[in-house]
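Got a predicted structure plus its sequence, pasted below:
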Amino acid sequence: MDVEELRQRLQFEPSALPLSSHTLQACVIDFDKVDNALDWLEKDDNHHLICLSDPHYPPLLQQIYDPPSVLFIKGNLNALLPPSIAIVGSRSMSLHGADTAANLAISLSNQGFSITSGMAAGIDGAAHKAVVANNGMTLAVLGCGVDVIYPKRHKALYDNIQQNGCVISEFWPNVSPLAGHFPRRNRIVSGLSLGTVVVEAARKSGSLITARLAMEQNREVFAVPGSTVAGFHQGCHDLIKNGAKLVENAADIIEELGCLSQYHLEQLHQRHYIQDNEMSNLPFPSQLASLLTSVGYETTTIDAVVEHSGKPIDLVLVQLLELELQGWVTVVPGGYVRLKRS
């Protein structure tokens, strides 16, 4: 990509998607930094620069009111393909909150979702670390330049995320973390995701900004309840009172997002740069493969699937939903039918 091509891609077009005055201003200022951006882009094969008009631009993020005009990405670009769920929460998390975030992240990752968060201390870091340890895909959205590690204690996490996932920023390389950057970062966290899960949050927690932005973007908001005595969960309880779905496990989230996940995958298939083999490389956990053998090419009742698989019915229903989303089975009167061979 040369300088002129990059300039043309960054050019503001009134007929394109709606952009705010902030984005327009960023476009004007950023032209002076094109040469530096190109230098950064050429430093490593895992450096990527995606403009708003680029076909690789995440379709969900493209739909928000104020999409970033440019994204700087380090890591695996294919991590943008699976449907994503954001997990956010308090920086001062409890041990129970850390376990809850990790368990939700692993369960959702095993079902083929990527996990998006802000790589902050606390719940964000716990979610990222769990997915990395599980060899899943996680997206870390930064409130600084994509080459700046913040907080510094997450240096190893920053590097590990890039193996299967990626780190993302709308800020140009070498930009330091500033307080005003993080609310803008949060709109990308929620904008990349089908829904946002708040695990722990006090009433003044920054993660509530992400939840509010998700609501404004017409995305789902989920909250994990907790003790009414400790202050860790006050923000979550307020969200639930205001209409957020109460979450006890990953099945609660998947049940709510099933149709939206299907829409997201259909949108990805329509993107001309995505080939069938890319979609087939998305995570297909072994537990889904074992359940698939319980579904025949003729109508198979849910009772037969449960009996053959030996799994509890609630788990079977969740995994059948994921198989349906990935196009392996379909619902028919009386049960399920398998559509293709593994």
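Cool, got the structure. Numbering: from 1, shown residues only.

from here on, contacts and neighbour counts on C-alpha atoms
Will do.

in the stretch 201-342 of the chain, which spans are helices?
207-216, 234-241, 250-270, 276-280, 286-292, 302-309, 313-325 (DSSP state H, counting those that start in this stretch).

typo on my end, the stretch 1-150 of the chain
Under DSSP H, counting those that start in this stretch, the stretch 1-150 of the chain gives helices at 3-10, 21-30, 34-42, 59-62, 95-110, 123-133.

Pick the most buried one from the ones you listed.
Highest mean neighbour count of these: helix 123-133, a mean of 25 (counted as mean count of other CA atoms under 10 Å).

ok now that one, how far from the chain's centre?
13 Å (CA atoms, centre = their mean, to the nearest Å).

now swap in stretch 74-94 and tell me
With CA atoms, centre = their mean, you get 5 Å for stretch 74-94.

Ser9 contacts Pro55, doesn't it?
One thing to correct before we go on: residue 9 is Arg, not Ser. No - contact between Arg9 and Pro55 fails when scored by CA atoms under 8 Å: they sit 11.4 Å apart.

second one coming, line it up with the first:
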Amino acid sequence: MDREEVAAWLRLLETPHVGRESARRLLAAFGSPEAVFTAPIAARREVVAAEVAKALDHAPDHLPPLLEATWRWLSDDSTGARHVVALGDPIYPDLLLQTADPPLLMYVQGDVNLLSAPGIGVVGSRHPTPQGKDNALAFSTHLSQAGWTIVSGMALGIDGAAHEGGLAGPGQTIAVVGTGLDRVYPRRHLELAWRIAQHGAIVSEYPIGTPPLPPNFPQRNRIIAGLTRGTLVVEAALQSGSLITARLASEAGREVFAIPGSIHSPQSRGCHALLKQGAKLVESAADVLEEFPAKASPSQAAPAKVAHTVAADPLLEALGFDPVSLDALVARTGWPAPELNAKLLELELLGDVARLPGQLFQRVSTG
């Protein structure tokens, strides 16, 4: 896309009162952004509201600096890894095109061909349990090893673990973000974002310079759902953006998977709600892969599982798999609190137990 084309797309999408639906109608009627601007205002009024048709006669005041910043972002890349992909472009992913609200313009840094690779969305809580984070990493690793691209939102928690798993296999990973691609949010993922840009792809529909605005993150979830053939929810509270992604995936006719968890954990309630609504319960990566037999791979022979540690230690057996307080463990074991604390610290150092907020402990399954 040359500078003039980029300018035309930015002008269309940045003109006041022109939302995605109006822009789609205009493009369907006139064929290209350039044709929209050269069309008589009377012709535009047959497609969109009069105020929208009139607004398109004048470029927005902030267009020149935005175009300059966008072109600088594209030009500063010596590797050819930065792209602007518009609706109708030959490399625009077909799966995303089949959704109700595909983005009209996407900014991509990394391997643009991954946008059309077979993908699985892996999403979940920003505040997962240790077991949830381990599950996200294990599932994503095995799915990537089986050739699937892991798509997530680069948030803290489950998203970050999903991307790490994607990077561990040939399937790689795509991060769909809610900022301009000249920014990294959250900053704690700066190094992760660099690795994704080098080996996978980072995608945004937001212009260069866009800060992390709260409304942008639920909006980007439709792209995660749209790029993938299915979405796996690892952990999620009832009021969770992950459930938005799952709903959008279902509405697009894609598969929805959920990992069950403790009935006492708030981070499991979203998954349990999805299961009640018909999502597929999964305990291993093989449960996901069997829904897509055409993408079978020999590497599926060692699928990721929701791990269950063999109970060789009586304290691990007493812990179970739910978060539990020290007082509850005293009641279950009959051991004095100081002895329990010492044993819990030993298991924590071995990686078998995690200490949670609120003076709770949870057994960590590792195999």
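Good, I have the coordinates. On a predicted model such as this, the values are computed, not experimentally measured, just so you know.

Superpose the two chains and report the TM-score.
Remark: TM-score between the superposed chains equals 0.70 [TM-score structural alignment, normalised by the length of the first structure]; 263 aligned residues with a CA RMSD of 2.8 Å.

Quick one: the residues in the first structure that stretch 349-359 of the second structure pairs up with.
Counting by TM-score structural alignment, stretch 349-359 of the second structure falls onto no part of the first structure.

Which residue in the second structure aligns with Ala251 of the first structure?
Ala251 of the first structure maps onto Ala286 in the second structure, by TM-score structural alignment.

separation between its match and Ile174 of the second structure?
21 Å (CA to CA, to the nearest Å).

Neighbour count for those two, which is higher?
The neighbour count for Ala286 of the second structure versus Ile174, taken as other CA atoms under 10 Å, is higher for Ile174 (35 against 20).

centroid residue for the second structure?
Residue closest to the average C-alpha location in the second structure (CA atoms, centre = their mean): Ser152, at 2.1 Å.

And that one, what's its match in the first structure?
So Ser152 of the second structure corresponds to Ser117, using TM-score structural alignment.

which ones are touching that match?
Neighbouring residues of Ser117 of the first structure by CA atoms under 8 Å, 6 or more residues apart in numbering: 86-88, 124, 127-128, 138-141, 189.

7 Å instead?
For Ser117 of the first structure, the contact set (CA atoms under 7 Å, 6 or more residues apart in numbering) comprises 86-88, 124, 139-141, 189.

With distance to Ile149 of the first structure as extra columns, can I get the residues you listed in CSV?
CSV is the format used below for the contacts of Ser117 of the first structure (distance: CA to CA, whole Å):
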residue, distance to Ile149 of the first structure
Ala86, 20
Ile87, 20
Val88, 19
Asp124, 14
Leu139, 14
Ala140, 11
Val141, 11
Val189, 17
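
Which of the residues you listed are conserved in the second structure?
Using both residues aligned by TM-score structural alignment, their matches' CA atoms under 7 Å, the second structure keeps these contacts from these: 86-88, 124, 139-141, 189.

Ser70 of the second structure -> the first structure?
One correction, residue 70 of the second structure is Thr, not Ser. By TM-score structural alignment, Thr70 of the second structure lines up with Ala37.

Its match and Glu266 of the first structure: what is the separation?
Counting by CA to CA, the gap from Ala37 of the first structure to Glu266 of the first structure is 32 Å.

and if you look at Asp238 of the first structure?
Counting by CA to CA, the gap from Asp238 of the first structure to Glu266 of the first structure is 34 Å.

Looking at these two, which has the bigger crowd around it?
Per other CA under 10 Å, whichever of Asp238 of the first structure and Glu266 has more neighbours is Asp238, with 17 against 12.

What sits closest to the more buried one if chain neighbours are left out?
Arg203 (7.9 Å; CA to CA, 6 or more residues apart in numbering).

count of residues packed around the corresponding residue of the second structure for the one you found?
Aligned counterpart of Arg203 of the first structure in the second structure: Leu238 (TM-score structural alignment). Counted with other CA under 10 Å, residues neighbouring Leu238 of the second structure total 17.

is it true that Leu238 of the second structure touches Gly270?
Yes - between Leu238 of the second structure and Gly270 a contact is recorded at 4.4 Å, counting by CA atoms under 7 Å.

what lines up against Ile259 of the second structure once you look at the first structure?
Per TM-score structural alignment, Ile259 of the second structure is aligned with Val224.

And its match, how far from Ile188 of the first structure?
22 Å.

higher neighbour count, these two?
Ile188 (29 against 24).

Could you pull up the residues touching that one?
Contact analysis of Ile188 of the first structure by CA under 7 Å, 6+ apart lists Leu61.

which position in the second structure aligns with it?
Using TM-score structural alignment, Ile188 of the first structure sits opposite Ile223 in the second structure.

same deal with Ile149 of the first structure?
Using TM-score structural alignment, the equivalent of Ile149 of the first structure in the second structure is Val184.

Would you mind measuring from Asp124 of the first structure to Val337 of the first structure?
39 Å.

With Lys245 of the first structure instead?
Distance of Lys245 of the first structure to Val337 of the first structure, given as CA to CA: 31 Å.
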